[in-house]
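Trainee: Show me how the following folds:
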Amino acid sequence: MDVCLLSTGCGLEFLLVLCGLEFSWSCPHHCICYTTPSTVSCQAHNFLSVPDGIPPDSERIFLQNNKIHRLLPGHFSSNTVTLWIYSNNITYIDPSTFRGFTLLEELDLGDNRHLRSLAEDTFHGLIKLNALHLYRCGLSSLPDNIFRGLRNLQYLYLQDNHLKNLQDDTFMDLHNLSHLFLHGNRLWSLNQNSFRGLRALDRLLLHQNQIEWVDNLAFHDLKSLTTLYLFNNSLTELSGQCLGMLPALEYLRLNDNPWSCDCKALSLWEWLKRFRGSTSSVGCQMPDYMVGKDLKELRREDFPNCSPTVSNSESRAQTNNLSGTVNPSMNRGVAVGSGGQTNIAHPSRPGRPRTCTKPRNRGSKEKGDNEVHHSKEVMADKEDSSPNFTEGGKHDHTSPDGTVTRRKHKCTPRTTVRPPSGVQQVNNNAAPSKSLLHFRALIVALIATNTEYILR
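Mentor: Predicted structure coming up:
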């Protein structure tokens, strides 16, 4: 009975036993610990710092909804697999805090509104990290190379910060990233190399920013992207060539932008006529005679004085012949490739021109369950960071106008799944092994001997 009085209550311990969880008696004060799997739960106790006495073999540590303000080396051990510290008052993270955490798979630092800045090497070495939560942290910029080496990362939550721009190649190492959440920031432009390297990206959420300028090649690496949200920004135009670089696109949201439906919109109008996926309305805000109309519903006759847009092959040839970089800050609000207008030239990567608008493969798409699942014991108070997506293999998308569109599984999966490092794949064309060759030679010799004996 004395032991029960020292813990958080016999009732809770009894429930843990009923659930098949072995209770651990080596546990920080006011925390709950159990060993299957080894877990420390210290949520919602107004801790001002990480509590002492966390067992070094703890795989899961839950510290959300406290008042912790600093993270330092030694607070956690390198055995940690899941670490939740969201909804605290963290203002500083020592760059060595997670040094050597090669087993860490999920790190949730979200909703620490006064964090504001991170050192470049804060996450270096987290080679198994699968999900990183940095939403609502007051971040105004991201250091160079902050995501370097995170090649297993699939989910990156950066929404509801104060990010104004994305430096080139920020996500270059994230070869397996499938979900990138950047909505609710202050981004105003998307440059040519803002998303370079994200070849496995499936969903890119950029809504509720201040985007008014998109480079013609901003999406050139996003060959697997199926979902793009650009609604509620400041876009007046967007070239069809820009969207033509997204061959797997299925869901596009462009509503609540101040679209200009004059000759500058002809390129986008032509692309929308060819697009076979789901799109929102594209409400015209200018010129006056177009206000209230939907660009998608216009006809070619509504652009009587607009010269035809440059064909895809000609446009690519022109782009590939250009060199140098145009500073987007000098041309805010101007997109590339608008029909009948003076275009701003932006360079392309050297190499053979690529066909960006060829017909998509209409084969069936069976998508696996790739959402992040969290532990049930503390999920009740964890905010859902991706409200538009349901768990499971079929994802329902809620559009801004309240309608729900269901994924139709139209495209074949494009995300590359690589074997773990050091694991060699079977080569079906490889030569037979020496032992197999010896065995075959022995069989042939026996057959020859038996045949000679029978003939005698």
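Trainee: C-alpha from now on. contacts and neighbour counts both.
Mentor: Will do.
Trainee: Who are the packing partners of the longest helix belonging to the chain?
Mentor: In the chain, with assignment by DSSP state H, the single longest helix is helix 434-455. The contact analysis (3 or more CA pairs under 8 Å, 6 or more residues apart in numbering; DSSP states H and E) places helix 434-455 against no helix or strand.
Trainee: Need the contact partners of that helix.
Mentor: Outside of helix 434-455, no residue comes within contact range by CA atoms under 8 Å, 6 or more residues apart in numbering.
Trainee: cool, stretch 35-43 as well?
Mentor: 21-24, 27, 30-34, 54, 57-66.
Trainee: Just the buried subset of these, please.
Mentor: Buried positions within the contacts of stretch 35-43, assessed by neighbour count (16 or more other CA atoms under 10 Å), are 21-24, 27, 30-34, 54, 58-66.
Trainee: Sitting in strands, which of the residues you listed do you find?
Mentor: Ile32, Cys33, Tyr34, Arg60, Ile61, Phe62 (DSSP state E).
Trainee: Next up, the contacts around the third one.
Mentor: This means Tyr34. Leu21, Glu22, Phe23, Ser24, Val40.
Trainee: I'd like the residues you listed as TSV, with distance to Ala218 appended.
Mentor: Output for the contacts of Tyr34, formatted as TSV (distance: CA to CA, whole Å):
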residue	distance to Ala218
Leu21	50
Glu22	52
Phe23	52
Ser24	52
Val40	43
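Trainee: this one as well, want them side by side:
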Amino acid sequence: MRKMLPLPYRGSTIQLAVALLLLLSVTSRADWRSRCPRGCRCTQNAEEHLGLNLASCKGVSSVPALGPETQAIRIRDSEFGRVPDSAFQQFKNLIYLSIRMSNVLEIEPDAFAGLEALEHLLLSHNLVENLDNRTFQTNKMLRTLGLNDNRMEKVDDRLFWNNSLLEILDLSNNRIHSINPEAFKQNRKLYFLNLSGNNLTHVDVAILSEMPNLRIFQLDDNPWHCDCRLTPLREWFVGKSVDLTQTRCHEPETLRGRPWSEIKSEEFVCSP
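Mentor: Have a look, this model is predicted:
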């Protein structure tokens, strides 16, 4: 019969194993920080990122040469220009990615391919005009997406098709004038949608039918044409008791500047 180790010894062995694992983890993190490239600051205890391996970079023109242990990347005040295909494919553990105020003009269709763990993607304050329908196709874990303050003009029906876990979507301060009625068909978990500060005159109320969890929907600062085509959207808002004091008509001239909340449904009329 095989002899069992005395309990104190077995306990000590387990404690030693745990201690070694912790030491290896700390050493690995320290090694990751020591290899931080020029232009970046690598930390592990950033509270807003829940202790992730975070690299904060400024003044870079391409993807920094960071290790695969990187879990969060924050790039700003840079001259990126173009984000090429597979630009971040080496970061299999990436959960958070922010490229803001970096003069991004073009994002190639497979720029974020391979980022299957990505949950938060912020691309605001850039110069992006168009996005291919493949752009976020492999980012199925995406929960937050910030595309605000760019130059986008439309939202196609399949742009967010594979992002069924998406909860927060900010498209404010672009140049959007057209939204496909099925643009958010697969985003049933979406509870925050910001479309303010665009060039929208009408929006089909059908876009709301597939978003049962929507709680915050911002539409202010658009050149709304308040006629009969806008009535269904306005009625949906009234039925949800949403604050419409900041959502105002631009056309017709008789209603210009008036908030939706002060206009009766029968005033939303179309010319004969």
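Trainee: Name the nearest residue to Pro223 of the second structure, ignoring sequence neighbours.
Mentor: Spatially, and ignoring its direct neighbours in sequence, Pro223 of the second structure is nearest to His250 (4.9 Å; CA to CA, 6 or more residues apart in numbering).
Trainee: in a strand, that's where the one you found is, yeah?
Mentor: Yes. With DSSP: H, G, I helix; E, B strand; the rest coil as the criterion, His250 of the second structure is part of a strand.
Trainee: Please report how far the closest residue to Gln90 of the second structure other than its chain neighbours lies from Leu24 of the second structure.
Mentor: Computed as CA to CA, 6+ apart, the closest residue to Gln90 of the second structure that is not its neighbour in sequence is Pro68, at 6.1 Å. For Pro68 of the second structure, the distance to Leu24 of the second structure (CA to CA, to the nearest Å) stands at 16 Å.
Trainee: Would you map the helices across the first structure?
Mentor: 2-6, 10-18, 240-243, 266-274, 312-320, 434-455.
Trainee: Pull up the aligned stretch in the second structure for the second one.
Mentor: Looking back up the chat, that one is helix 10-18 of the first structure. Aligned using TM-score structural alignment, helix 10-18 of the first structure spans no residues in the second structure.
Trainee: what helices or strands is that helix leaning on?
Mentor: So helix 10-18 of the first structure, by 3+ CA pairs under 8 Å, 6+ apart, packs with no helix or strand.
Trainee: what's it in contact with?
Mentor: With contact meaning CA under 8 Å, 6+ apart, helix 10-18 of the first structure is reached by Cys4, Glu22, Phe23.
Trainee: Quick check: buried residues in it?
Mentor: Glu13.
Trainee: Show me the strands in the stretch 51-200 of the second structure, by range?
Mentor: 54-58, 72-76, 81-83, 96-100, 104-107, 120-122, 144-146, 154-155, 168-170, 178-179, 192-194 (DSSP state E, counting those that start in this stretch).
Trainee: Ignoring the adjacent residues along the chain, who's closest to Cys4 of the first structure?
Mentor: Cys4 of the first structure sits nearest to Cys10 (CA to CA, 6+ apart), 5.4 Å away.
Trainee: how close does the one you found sit to Leu446 of the first structure?
Mentor: Distance from Cys10 of the first structure to Leu446 of the first structure, by CA to CA: 76 Å.
Trainee: what's around whichever residue in the second structure pairs up with Arg99 of the first structure, how many residues?
Mentor: Correspondence of Arg99 of the first structure to the second structure, assessed by TM-score structural alignment: Gln89. For Gln89 of the second structure, the neighbour count with other CA atoms under 10 Å is 17.
Trainee: Check Glu266 of the second structure too.
Mentor: Glu266 of the second structure, neighbours per other CA under 10 Å, totals 9.
Trainee: From Leu230 of the second structure, how far off is it?
Mentor: 11 Å.
Trainee: ditto for Gln246 of the second structure
Mentor: According to CA to CA, Gln246 of the second structure stands 16 Å off from Leu230 of the second structure.
Trainee: got it, and Val242 of the second structure?
Mentor: For Val242 of the second structure relative to Leu230 of the second structure (CA to CA), the value is 16 Å.
Trainee: more neighbours, those two?
Mentor: Shown here are Val242 of the second structure and Leu230; by other CA under 10 Å, Leu230 has more neighbours (20 against 15).
Trainee: For the more buried one, which residues are in contact?
Mentor: So Leu230 of the second structure contacts His202, Val203, Asp204, Phe268 (CA under 8 Å, 6+ apart).
Trainee: With Glu108 of the second structure instead?
Mentor: Arg82, Val83, Pro84, Asp85, Leu131, Asp132, Thr135.
Trainee: thinking Asn222 of the second structure is in contact with Leu200, fair?
Mentor: Yes. Counting by CA atoms under 8 Å, Leu200 is a contact partner of Asn222 of the second structure at 5.5 Å.
Trainee: Let's have the contacts of Glu108 of the second structure in JSON lines, adding neighbour count and distance to Lys154 of the second structure.
Mentor: Listed next are the contacts of Glu108 of the second structure as JSON lines, based on neighbours: other CA atoms under 10 Å; distance: CA to CA, whole Å:
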{"residue": "Arg82", "neighbour count": "17", "distance to Lys154 of the second structure": "20"}
{"residue": "Val83", "neighbour count": "21", "distance to Lys154 of the second structure": "20"}
{"residue": "Pro84", "neighbour count": "16", "distance to Lys154 of the second structure": "22"}
{"residue": "Asp85", "neighbour count": "15", "distance to Lys154 of the second structure": "22"}
{"residue": "Leu131", "neighbour count": "18", "distance to Lys154 of the second structure": "9"}
{"residue": "Asp132", "neighbour count": "14", "distance to Lys154 of the second structure": "11"}
{"residue": "Thr135", "neighbour count": "18", "distance to Lys154 of the second structure": "15"}
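Trainee: so, if you compare these, which one comes nearest to Pro259 of the second structure?
Mentor: Relative to Pro259 of the second structure, the closest of these is Leu131; by CA to CA it sits at 32.5 Å.
Trainee: Right, I'll call it a day here.
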